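Enquirer: make a model of this:
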Amino acid sequence: KARGNLSLPEKDRILKEAEAIVLAHPGVESVFAFAGAGGLNQNTSGAEKPKDTIAQIQLETIPWENRRDRPELDGNVIMKELIEALEQLPGIQIEVLGIERGPASNKPVHLRLTGDNWPELLSVTQEMRSVFDQTEGLTLVEDTRPLPGIDWQIDVDVEKAGRYGADVATVGAMVQLVTRGILLDTMRVETSDEEIEIRVRLPEKDRVLSTLDGLKLRTRDGLVPLSNFITRKPVQKLAEINRIDQKRYFDIKAGVLPGLSRSETDAAGVEKDILINANERIAFLTRYLEANPLPPGVSWEWTGDQEDEAESQAFLSKAFIAALALMFIILLAQFNSFFNSFIVLLAVVLSTVGVLIGMLVMQQAFSIIMTGTGIVALAGIVVNNNIVLIDTYQELSRYMPRIEAIIRTAEQRIRPVLLTTITTMAGLAPMMFGLSLDFINGGYSIDSPTALWWKQLATAVVFGLGIATVLTLLLTPSLLAARYWIVTYIVWIARALAVLGASRQADIARDWALQRMAKRLKQPEIIWDDLIDTPAAQKLKKTATGKSTDGLQAAE
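Expert: Modelled structure (predicted):
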């Protein structure tokens, strides 16, 4: 990057010096470089390029397999050495953009200033740019102020041109001969899908502004030099004006250096270290803006990553709620029970606690794409285990007491649930630790570029599944038993209240009294002594009592 009105040959000369430095590094395999505006919009990893970009170098390091045992050729080491070497070039700034694992994002610290007064807005932007440059931890600071440049303004004295019999349109055509040329017509050719313009221009050696001094315009009075009624003067290059909500704005962007911290003393006098990251720097600059108000008519807001994160969070929240609602409808149609459907959804929601624990243990950032995909995959496994468990419980509860059905269900499902969990966690463990096995050539590698892509997804599934297994085998049966006991106690209490509140002549009171009297009665005994003493009667006595003696007794 270079802030100045550089010509294309000057940009190309600077680019060649930088390209030679990059090619000289042993870790670089190939380089593609270009200067000027061509191709810059689509070669910045999808992010918006700085306005003062003059050239770009795209490089490819040697394959990772050829340098995995050479720490001096690590990707981060290569980039660090190249930046240190390129920063020695005078008059330019270097900004490195790595390949994004997903959609490219803006720089995390992104301040937007809006206002209607152009000079005042320009002055405030310059002042805040200085504040960004002096703030600890910020790097790669840029802004969207117009770049310096010169345009040539040609003024035509209409009154004087009229005296010579010339008009402005004719003068404009003569000026176009020196610049872009006069458009005559367009044509189509077989090798192009677009029309090609046909223009008339002066020879290349005459396409300079000084040629205007020697050109003559044919009028009714003869040939008249253009210099008689036109003047030219250099003016500041016309700036690009951007608006949002009908207001002009400038942006100031910056990245944050990793691994920095600062000390701060709290109200109790205890000193503690605070990690410097994007959120901390935004809070610091917010306090500065609140302590130093901007001029009236100029407002500020944080955008960029902050705005993108807010939009992503809102979208994910709505999508997650919609997914839970759809799952609830399907489960309700299958179980025909609100409570059982609620148990399954509760296990899905609580399993995300395991995902967050995994992010903390493995010291990984929450990725919307990979971690979110892991949560979706985890939800499918958790729902499947709980559906099978509850379905088994409903089947067993048809012909046995419910508490016994819950116990039998847990006994029957513990083996398949544990097998599913252990095999899944064991299969994803190498991916979670970044282990890659080469089954063709033999050997293994740790944290290869491909393995790093899948670590967050595997971590989400492994830790989330561990918590989900505990929920499936312990929480789900406990909730089923809790519902049974709660309903039982409620019925008992309701009956007791109904009996206590009813009169003695009420049917429910009489039924309750009869049940208590029936429980107090002893079981009657029937003595069969008056049976006829026949072989059949003796056989019946022996079968009933197991004895051959007289006096058969049976309890009814």
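Enquirer: contacts and neighbour counts: CA atoms only from here.
Expert: Noted.
Enquirer: where along the stretch 151-300 of the chain do the strands fall?
Expert: Under the criterion DSSP state E, counting those that start in this stretch, the stretch 151-300 of the chain contains strands at 182-187, 196-200, 216-219, 222-225, 230-236, 243-244, 247-256, 261-265, 271-275, 298-302.
Enquirer: present the ones you listed as a markdown table; the columns should include distance to residue 92 and mean neighbour count.
Expert: A markdown table is the format used below for those (distance: least, C-alpha to C-alpha, whole Å; neighbours: other C-alpha atoms under 10 Å):
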| stretch | distance to residue 92 | mean neighbour count |
| --- | --- | --- |
| strand 182-187 | 38 | 12 |
| strand 196-200 | 38 | 13 |
| strand 216-219 | 44 | 15 |
| strand 222-225 | 44 | 14 |
| strand 230-236 | 23 | 12 |
| strand 243-244 | 29 | 10 |
| strand 247-256 | 17 | 20 |
| strand 261-265 | 29 | 11 |
| strand 271-275 | 31 | 12 |
| strand 298-302 | 28 | 15 |
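Enquirer: isn't residue 3 up against residue 148?
Expert: Yes. Under the criterion of C-alpha atoms under 8 Å, residue 3 is in contact with residue 148, at a separation of 7.4 Å.
Enquirer: burial of the nearest residue to residue 300 once chain neighbours are set aside, as a residue count?
Expert: Distances taken as C-alpha to C-alpha, 6 or more residues apart in numbering place residue 113 nearest to residue 300, at 4.6 Å, with adjacent residues excluded. Residue 113 has 21 neighbouring residues, counting by other C-alpha atoms under 10 Å.
Enquirer: just confirm residue 113 is within a helix.
Expert: No. Remark: residue 113 does not belong to a helix; assigned using DSSP: H, G, I helix; E, B strand; the rest coil, it is strand.
Enquirer: please give me the structure for this one as well, since I'd like to look at both together:
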Amino acid sequence: TGLRMLGSLALVFALLNLVNGLYLTPLSHTFQDKFLVRLERRYSRILSWALRGRQPLKLLSGTFGLLIFSIVFFALMKPNVEFFPVNEPKYINIFLEMPEATDVVATDSLARIVEQKVTTILEPYQHAVSSVLTNVGAGTSDPNEMGGANGITPNKARITINFVEFKYRDGVITGNVMKELSASLVGIPGVDISVDKNRDGPPMGRPINMEIAGDNFDQLLLISEDIQQLIEQENIAGIEGLKVDLEMNKAELLVNIDRDMARRMGISTAQVGSTIRTALFGKEVSKFKDGEDEYPITIRLADKYRYDVSSLMNQRITFRSQSNGRIMQIPVSSVADYAYNNTYGSVNRKDMKRQVTIYSNVIEGYNENVINDQLKKLLADYPMPESYDLQFTGKQQEQEQTQDFLSKALMIAVALITLILVSQFNSAFKPIIIIMTVLFSTIGVFLGLAIFNMDFVIIMTGIGIVSLAGIVVNNAIVLIDYIDLLKSRKRQELGLEENAILDAKSAVECIKQAGQKRLRPVLLTAITTVLGLLPLATGMNINFASLLTEFNPQIFFGGDNAIFWGPMAWTVIFGLTFATFLTLVIVPVLYLLFDKLKNKLVSNG
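Expert: Model prediction:
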């Protein structure tokens, strides 16, 4: 295999040299000697027109107008706003929850019914499914939730559907499979079903999460039930099913000890509790040793007695009588009775206030931000009692915090860039020009996302805009610095002082020369960056190992990497495409306008 790969590499290099000699080298000469020369001439005419008369003011006003138009157009198109890229599921979890105290055998039988239904739904997609796993009673927690319960849960089950890698799915969109599962598993009696998928990125809260806080628990329950009914009556599309994080009907068996009777018998409440606990959960009484291995010996009631209340209550308490010192035994029922009761599964507090949370997943294909906006509008006028609060938390809260952080980070970055530029150029006008180009470069981002109907992903689009700002700033700095260099040389030619004001014709000529000289570097930077990001944006995948060994590149487009990195790549591509026009036309225009303004201020001063 190694020799075969070396031979393939030699063949590839030979083919590349042949293609380079026959096609690429002539093409590069044509590009450099003909295309770029014609482009430079055309650019020279455009720049001369842009710097003539009142054209600079018109172009600057038009650019500001285009910025406002792009923002308005982007808002009117109403793109989906996502916190993180919406990934195609690698696996789907179906959670089943039966009423509290349901036996694991009953849970298993219902899980089998759901599993059969899932198998039927997945039949057309068998080639894309890797496995279907079912857990009943243990391992049923949600892996997406931090601090999820991992103990024994006999009333819960989880069905996990694993898919093969993206390139082997033959066009099957797993998100559509998840939609079909969510729609088909609705209405099965006796079980609460929710469907979820793996989440890329950092751990996040639930997409719909409303926290109600207050002092009185009963009042909190009334408010949560009322809000739940109000939302269900509104029938908002995309909500999988509202749930409350409180188990309100958790069954319990209360053992009430008659303390006076126990005192007369000479036994303590601890002895009563210990007897019942030993009967139910057992007690280690010794160890069995087999060689170097030790096995605990635990004594407890047999199954048929453990689940029989009368047998439990007739367990005998063994104790030593305090009056005569003899060992005595009495049944538990002689000092205690029992009653059936329901209670809360847990009590949550936040900032010393009791709290109830209403939450839900969002059905695949629906936008959680749109649904949350509808919920906020619906509950805006809800009459909350005094000292009771309703807050939207979870993923929404984290999204707002991250958005604020990115906005502050961008402002801090712009402020630091401005300080560095002021110290470098020893001027206040030139940093303003550069910062304005960063602002104008977002025109391309907004227009590109709106025209191609792409999602605005807060994290990845934000990173793309910050990356774009770095490229735009670099191009603008080099161009402005070169204009300053040409003006300095012009002053030396004319025998003027270092800071002398050039005449308008000479200043415009310096700006035109600098633009023509910087045309090729700016274009090549833009072209190489855009071409380099296109594979990342489109998700183009090539298997170079199979290309060299089998001459099969296995090219395919898409995948999880494209979903994750695509928003950032398209942001830079859209922004840089427009920023190229900015650097070559608008930056010289801005420089001319600010140069005239500075000269006017100096003359008047």
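Enquirer: ok so, going back, a markdown table for the strands of the stretch 151-300 of structure 1, including distance to residue 38 of structure 1?
Expert: Formatted as a markdown table, these follow (distance: least, C-alpha to C-alpha, whole Å):
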| stretch | distance to residue 38 of structure 1 |
| --- | --- |
| strand 182-187 | 24 |
| strand 196-200 | 20 |
| strand 216-219 | 37 |
| strand 222-225 | 38 |
| strand 230-236 | 24 |
| strand 243-244 | 25 |
| strand 247-256 | 23 |
| strand 261-265 | 40 |
| strand 271-275 | 40 |
| strand 298-302 | 31 |
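Enquirer: residue 108 of structure 1 is nearest to which of those?
Expert: Residue 108 of structure 1 lies closest to strand 247-256 among the strands of the stretch 151-300 of structure 1, at 5.9 Å (C-alpha to C-alpha).
Enquirer: now for the closest one, which elements pack on it?
Expert: Identification of packing neighbours for strand 247-256 of structure 1 by 3 or more C-alpha pairs under 8 Å, 6 or more residues apart in numbering; DSSP states H and E yields strand 109-115, helix 118-134, strand 138-143.
Enquirer: distance to residue 398 of structure 1 for those - can I get that in TSV?
Expert: Written out in TSV, the entries for those read as follows (distance: least, C-alpha to C-alpha, whole Å):
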stretch	distance to residue 398 of structure 1
strand 109-115	62
helix 118-134	71
strand 138-143	67
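Enquirer: what's the most buried one of the ones you listed?
Expert: Ranked by mean neighbour count under mean count of other C-alpha atoms under 10 Å, these are led by strand 109-115, which reaches a mean of 22.
Enquirer: outside of that one itself, list whatever touches it.
Expert: Residues external to strand 109-115 of structure 1 that are found in contact with it (C-alpha atoms under 8 Å, 6 or more residues apart in numbering): 121, 125, 247-256, 278, 281-282, 297-305.
Enquirer: that strand vs structure 2, average offset?
Expert: Superposing on structure 2 places strand 109-115 of structure 1 at an average distance of 2.3 Å from its equivalents, by mean C-alpha distance after the TM-score superposition for structure 1.
Enquirer: re earlier: counterpart of the residue nearest to residue 300 of structure 1 in structure 2?
Expert: With TM-score structural alignment as the matching criterion, the partner of residue 113 of structure 1 in structure 2 is residue 212.
Enquirer: and the aligned residue in structure 1 for residue 107 of structure 2, what element?
Expert: Residue 107 of structure 2 maps onto residue 11 in structure 1, with residues paired by TM-score structural alignment. With elements delineated by DSSP states H and E, residue 11 of structure 1 resides in helix 8-23, which encompasses its position.
Enquirer: what helices and strands are in contact with the longest strand anywhere in structure 2?
Expert: Assignment by DSSP state E gives strand 153-163 as the longest strand of structure 2. In terms of contacts (3+ C-alpha pairs under 8 Å, 6+ apart), strand 153-163 of structure 2 is packed against strand 91-97, helix 104-122, strand 129-137.
Enquirer: go again with 6 Å.
Expert: Applying 3 or more C-alpha pairs under 6 Å, 6 or more residues apart in numbering; DSSP states H and E, one finds that strand 153-163 of structure 2 makes contact with strand 91-97, strand 129-137.
Enquirer: Provide the aligned range in structure 1 for the last one.
Expert: Applying TM-score structural alignment, one finds that strand 129-137 of structure 2 aligns to the residue range 28-36 of structure 1.
Enquirer: show me what residue 320 of structure 2 lines up with in structure 1.
Expert: Using TM-score structural alignment, the equivalent of residue 320 of structure 2 in structure 1 is residue 219.
Enquirer: I meant to write residue 511 of structure 2 there.
Expert: In the superposition onto structure 1, residue 511 of structure 2 corresponds to residue 406 when matched by TM-score structural alignment.
Enquirer: hang on, residue 444 of structure 1 packs against residue 430?
Expert: No. Between residue 444 of structure 1 and residue 430 no contact is recorded; they are 10.8 Å apart, counting by C-alpha atoms under 6 Å.
Enquirer: and the alignment partner in structure 2 of residue 139 of structure 1, how far from residue 181 of structure 2?
Expert: Residue-level alignment of residue 139 of structure 1 against structure 2, with TM-score structural alignment as criterion, gives residue 240. Taken as C-alpha to C-alpha, to the nearest Å, the spacing of residue 240 of structure 2 relative to residue 181 of structure 2 amounts to 12 Å.
Enquirer: equivalent analysis for residue 484 of structure 2, please.
Expert: Separation of residue 484 of structure 2 from residue 181 of structure 2 (C-alpha to C-alpha) stands at 65 Å.
Enquirer: which one's more surrounded, these two?
Expert: The neighbour comparison of residue 484 of structure 2 against residue 181 (other C-alpha under 10 Å) goes to residue 181, with 20 against 17.
Enquirer: element containing the more buried one, please.
Expert: Taking DSSP H and E as the criterion, the element that holds residue 181 of structure 2 is helix 174-184.
Enquirer: do residue 203 of structure 2 as well
Expert: According to DSSP H and E, residue 203 of structure 2 maps onto no helix or strand at all.
Enquirer: ok, the closest residue to it other than its chain neighbours - how many residues close by?
Expert: The shortest distance from residue 203 of structure 2 to any non-neighbouring residue, by C-alpha to C-alpha, 6+ apart, is to residue 144 (6.8 Å). When neighbours are counted by other C-alpha under 10 Å, residue 144 of structure 2 registers 17.
Enquirer: quick check: residue 144 of structure 2 is in a helix.
Expert: No. Read with three-state DSSP, residue 144 of structure 2 is coil and lies in no helix.
Enquirer: that older thread, does the match of residue 139 of structure 1 touch residue 362 like I think?
Expert: Yes. With contact defined as C-alpha under 6 Å, residue 240 of structure 2 counts as touching residue 362 (5.5 Å).
Enquirer: understood, closing this out.
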